[in-house]
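Peer 1: Kindly generate the corresponding structure for this input.
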Amino acid sequence: MITTQPTEILKKTLSLGFIGVGWIGRNRMEVLLRDTNAEALAIAEPSKDNAEEALKSAKNAVLANSPSDLYENEDLDGIVIATPSAMHAQQSIEALKAGKSVFCQKPLGRTATEVSDVVEAAEKADKLLAVDLSYRYTKAFKAVYDIIQNGEIGEIYAADLVFHNAYGPDKEWFYDINKSGGGCVMDLGIHLIDLALWTLDFPEIKEVKSHLYHHGKKLTSSNNEVEDFASVAMTSEKDTTINLQCSWNLSAGKEAIIEARFYGTKGGAAFKNVNGSFYDFKAEKYKGTQTETLVTPPDDWSGRAGVIWADVISQGKGFDRESAEEFIKISKIIDRIYGRE
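Peer 2: The predicted structure is shown next:
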């Protein structure tokens, strides 16, 4: 995925369309309008309340009757998609076929097949495709990534990543496996998989063992329920152990526990949320019993991934093969976790 920092001045004004402006879609739109020279020309949103709220920030935008109106709009450079997961792949493909760059909420697709189809459309159109895997763009995680990449804590042999959310999603479609593609792994675990694989340079994963639960009972492949707790153990080609846990509605004693810890031959490093926050993070470096704090809040990271996407588009760049292949690799791991490889 594209990881350059946003530039202060974009090279061209971008005209963007937005499909879905619920709270996350509206947040991404507001950050793009605030931090880039992009303008919102069109919005497709079935909820009248959401649309009216979005128009408070995008005063010159036109409300479209359907997403098709955005695909057909020749004035749009890109489309931002924040709709239910079942719609992501097809909407992305339609936008790309129409010659628009795409910034999509995760997951890009419910399966690796869907993701591969979107990537193929992006390559054929030579348009930039990005996914809002937002935690890698926090200053705290970037600090952890950098010290691992420059070898400060040696060769990584183990990683433990956790995302426990004391609340479950408030939209019914999250709990319908046909619409969501999966439960807490698809919703939260995808971030953990991305952080682990990105930090370790996307190694081949030779083994995946998963334990998925619904209301405390283990799921099997024949179940149609989505998991609300998952524990996953992976082993890379270099025998690095990667352990993941994620959940909805866990009695964690706080709103959220979000951590990514990496252990190397010369020390350790961690990305951690602060006081149960979904938004505040710190980074730490470990040597034996000593802790060095690398980054502390505040960090206005929400929407940063979209700003970078817009920046790269403004520079005239199209399809990025490296980031596209990362999306496919992540989706293949998720398929293996769900036993549908």
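
Peer 1: Going by C-alpha atoms from here, please, whenever you check contacts or count neighbours.
Peer 2: Will do.

Peer 1: Quick check, Ala89 in contact with Glu114.
Peer 2: Yes: between Ala89 and Glu114 there is a contact under Cα atoms under 8 Å: 6.0 Å.

Peer 1: The two: which has the busier surroundings?
Peer 2: More neighbours surround Ala89 than the other of Ala89 and Glu114, with 24 against 19 (other Cα atoms under 10 Å).

Peer 1: wait, what's in contact with that one?
Peer 2: Going by Cα atoms under 8 Å, 6 or more residues apart in numbering, Ala89 touches Leu108, Gly109, Arg110, Glu114, Val115, Asp117, Val118.

Peer 1: so what sits against both of Ala89 and Glu114?
Peer 2: In contact with both Ala89 and Glu114: Leu108, using Cα under 8 Å, 6+ apart.

Peer 1: show me where the stretch 101-250 of the chain has helices.
Peer 2: 112-125, 139-149, 177-180, 184, 190-199 (DSSP state H, counting those that start in this stretch).

Peer 1: here's the other one to compare against:
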Amino acid sequence: MGEIKVGVIGVGSIGKVHLQAYQAVPDVKVVAVTDIVEERAKQVAESFGIPRYYTDYKEMLEKEDLDAVSICTPNYLHSPMTVDALKAGVNVLCEKPMAINAQEAQKMVDAAKATKKTLMVALCWRFSDEAKTIKEFVKQGYLGDIYYAKVGILRVSGIPGMGSWFTNKDKSGGGPLIDLAPHFLDLAMWFMNHPKPISVKGYTYAKFGPLDKRRGGWGIPEPGGKFDVEDLGCAIIGLENGATIFVEMSWASNIEKDTSYCTLLGDKGGAEMMPPKIFTEMAGKYVEIIPKVEKVNLYVEEIKHFIKCIQEGTEPIPKGEEGVIDMQIIDAIYESARTGKEVRF
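Peer 2: As a prediction, this is how the structure comes out:
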């Protein structure tokens, strides 16, 4: 197929991470970037040695002969930009969350099917050795029937871009539930072989953001901007096979330190992902297995996979349809929290 020509749309914090990853992958050349802030687009293009920059992504799609784009913009732009790129005949790697709701995510999947182009959601934790190791233990039957999963990402002071699009529900879709949950909710569903969700009971809280407390280092704050999202959310998700997933996500909490976890309970064994541990019975004893894992650059591995899918015409991991289901669950959490009632699928 030859060298893959790439454009990156949005070159703020996560856009630069994508650029670094692309430059670490063979047979790939980033030929252009787009950002609505011209000075930022110019500066990033110069610092990464990229020949051209734009302030309008549609102009880039029209003028450049691109094989692929990364979409690294605010959440509300993910769906329209993805659809435009796919219709322009360009393969898409879209940052998480897939969109601001499941309806917008479905538009992306429909466009990918209509154009026969690759759509991949950037859920980089799938490419960690920790996640791959746990998945292999699951596949080999060490856990048996997984009936309960518990996942969480909890921060002490991590509200991103206070007052910016991050904390504006119309532009972000929500707070930590839509910002952080896609990663570990995706992992739980993947480990459990994507059982169909049938019910959700969700709760949200905003205890620090409205007081302009607990800012994090990610994003660019905008003084006087809105904060109308949660800073902590949690939910119980019921699945068709009788299993349950518990999810909790926070940008700000009164806890000892930032923590992330993914716990699986099966009838033959249990697992923790961070760091990987397996708990089971062997030779009449309850034992703990600690696999050796390698530290890898999640973004480089993710983009290697994306490029390979384009070169070989194979389906990406994760699939767009899986991303839509994750968004349906997140939508249901917000609806349940708003109404105080369980949402049934």
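
Peer 1: where does the TM-score land?
Peer 2: Here the TM-score for the pair of chains, by TM-score structural alignment, normalised by the length of the first structure, is 0.86; 314 aligned residues with a Cα RMSD of 2.2 Å.

Peer 1: In CSV: the contacts of Ala89 of the first structure, plus distance to Ile334 of the first structure.
Peer 2: Output for the contacts of Ala89 of the first structure, formatted as CSV (distance: Cα to Cα, whole Å):
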residue, distance to Ile334 of the first structure
Leu108, 12
Gly109, 11
Arg110, 9
Glu114, 12
Val115, 11
Asp117, 16
Val118, 17
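
Peer 1: which among those end up buried?
Peer 2: Leu108, Gly109, Arg110, Glu114, Val115, Asp117, Val118 (16 or more other Cα atoms under 10 Å).

Peer 1: Just give me the match in the second structure for the fourth one.
Peer 2: Same thing as Glu114 of the first structure. Using TM-score structural alignment, the equivalent of Glu114 of the first structure in the second structure is Glu104.

Peer 1: Figure out the helix or strand that the closest residue to its match other than its chain neighbours lives in.
Peer 2: Using Cα to Cα, 6 or more residues apart in numbering and skipping the chain neighbours, the partner closest in space to Glu104 of the second structure is Ser79 (5.8 Å). Assessed by DSSP states H and E, Ser79 of the second structure sits inside helix 78-87.

Peer 1: In the first structure, what range does that helix match?
Peer 2: With TM-score structural alignment as the criterion, helix 78-87 of the second structure aligns to 88-97.

Peer 1: Check the mean deviation of that stretch from the second structure.
Peer 2: Compared with the second structure after the fit, stretch 88-97 of the first structure shows a mean deviation of 0.6 Å (mean Cα distance after the TM-score superposition for the first structure).

Peer 1: now do stretch 322-335 of the first structure
Peer 2: Stretch 322-335 of the first structure: mean distance to aligned residues in the second structure after superposition is 1.7 Å, counting by mean Cα distance after the TM-score superposition for the first structure.

Peer 1: what does that stretch rub up against?
Peer 2: Residues contacting stretch 322-335 of the first structure (Cα under 8 Å, 6+ apart): 1-2, 108-112, 115-116, 119, 129-130, 185-186, 190, 193-194, 202, 208, 341.

Peer 1: PyMOL command to pick out the buried ones of those?
Peer 2: Filtering the contacts of stretch 322-335 of the first structure down to the buried ones (16+ other Cα under 10 Å) takes a single PyMOL command:
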select buried, resi 1+2+108+109+110+111+112+115+116+119+129+130+185+186+190+193+194+202+208
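
Peer 1: Using the three-state scheme, assign the alignment partner in the second structure of Ala40 of the first structure.
Peer 2: Using TM-score structural alignment, the equivalent of Ala40 of the first structure in the second structure is Val30. Recorded secondary structure, Val30 of the second structure: strand (DSSP: H, G, I helix; E, B strand; the rest coil).

Peer 1: just checking, Val30 of the second structure touches Ile9?
Peer 2: No: Val30 of the second structure lies out of contact with Ile9 (Cα under 8 Å); the separation is 11.2 Å.

Peer 1: which of those two has more neighbours?
Peer 2: Per other Cα under 10 Å, whichever of Val30 of the second structure and Ile9 has more neighbours is Ile9, with 27 against 22.

Peer 1: for the helices of the stretch 101-250 of the first structure, which one sits closest to Leu55 of the first structure?
Peer 2: helix 177-180 (27.9 Å; Cα to Cα).

Peer 1: What residues in the second structure pair up with the closest one?
Peer 2: Using TM-score structural alignment, helix 177-180 of the first structure corresponds to residues 169-172 of the second structure.

Peer 1: Need the residues that contact that stretch.
Peer 2: Taking Cα under 8 Å, 6+ apart as the rule, stretch 169-172 of the second structure contacts Pro74, Asn75, Tyr76, Ile100, Trp165, Phe166, Gly175, Ile178, Phe227, Asp228, Val229.

Peer 1: Please spell out the ChimeraX selection for the buried subset of those residues.
Peer 2: Entered in ChimeraX, the line below selects the buried ones among these, by 16+ other Cα under 10 Å:
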select :74,75,76,100,165,166,175,178,227,228,229
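
Peer 1: Using JSON lines, lay out the contacts of stretch 169-172 of the second structure together with distance to Lys63 of the second structure.
Peer 2: Converted to JSON lines, those look like this (distance: Cα to Cα, whole Å):
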{"residue": "Pro74", "distance to Lys63 of the second structure": "23"}
{"residue": "Asn75", "distance to Lys63 of the second structure": "25"}
{"residue": "Tyr76", "distance to Lys63 of the second structure": "24"}
{"residue": "Ile100", "distance to Lys63 of the second structure": "29"}
{"residue": "Trp165", "distance to Lys63 of the second structure": "29"}
{"residue": "Phe166", "distance to Lys63 of the second structure": "31"}
{"residue": "Gly175", "distance to Lys63 of the second structure": "36"}
{"residue": "Ile178", "distance to Lys63 of the second structure": "33"}
{"residue": "Phe227", "distance to Lys63 of the second structure": "38"}
{"residue": "Asp228", "distance to Lys63 of the second structure": "39"}
{"residue": "Val229", "distance to Lys63 of the second structure": "38"}
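
Peer 1: Which of the contacts of stretch 169-172 of the second structure sits closest to Lys277 of the second structure?
Peer 2: Ile178 (27.6 Å).
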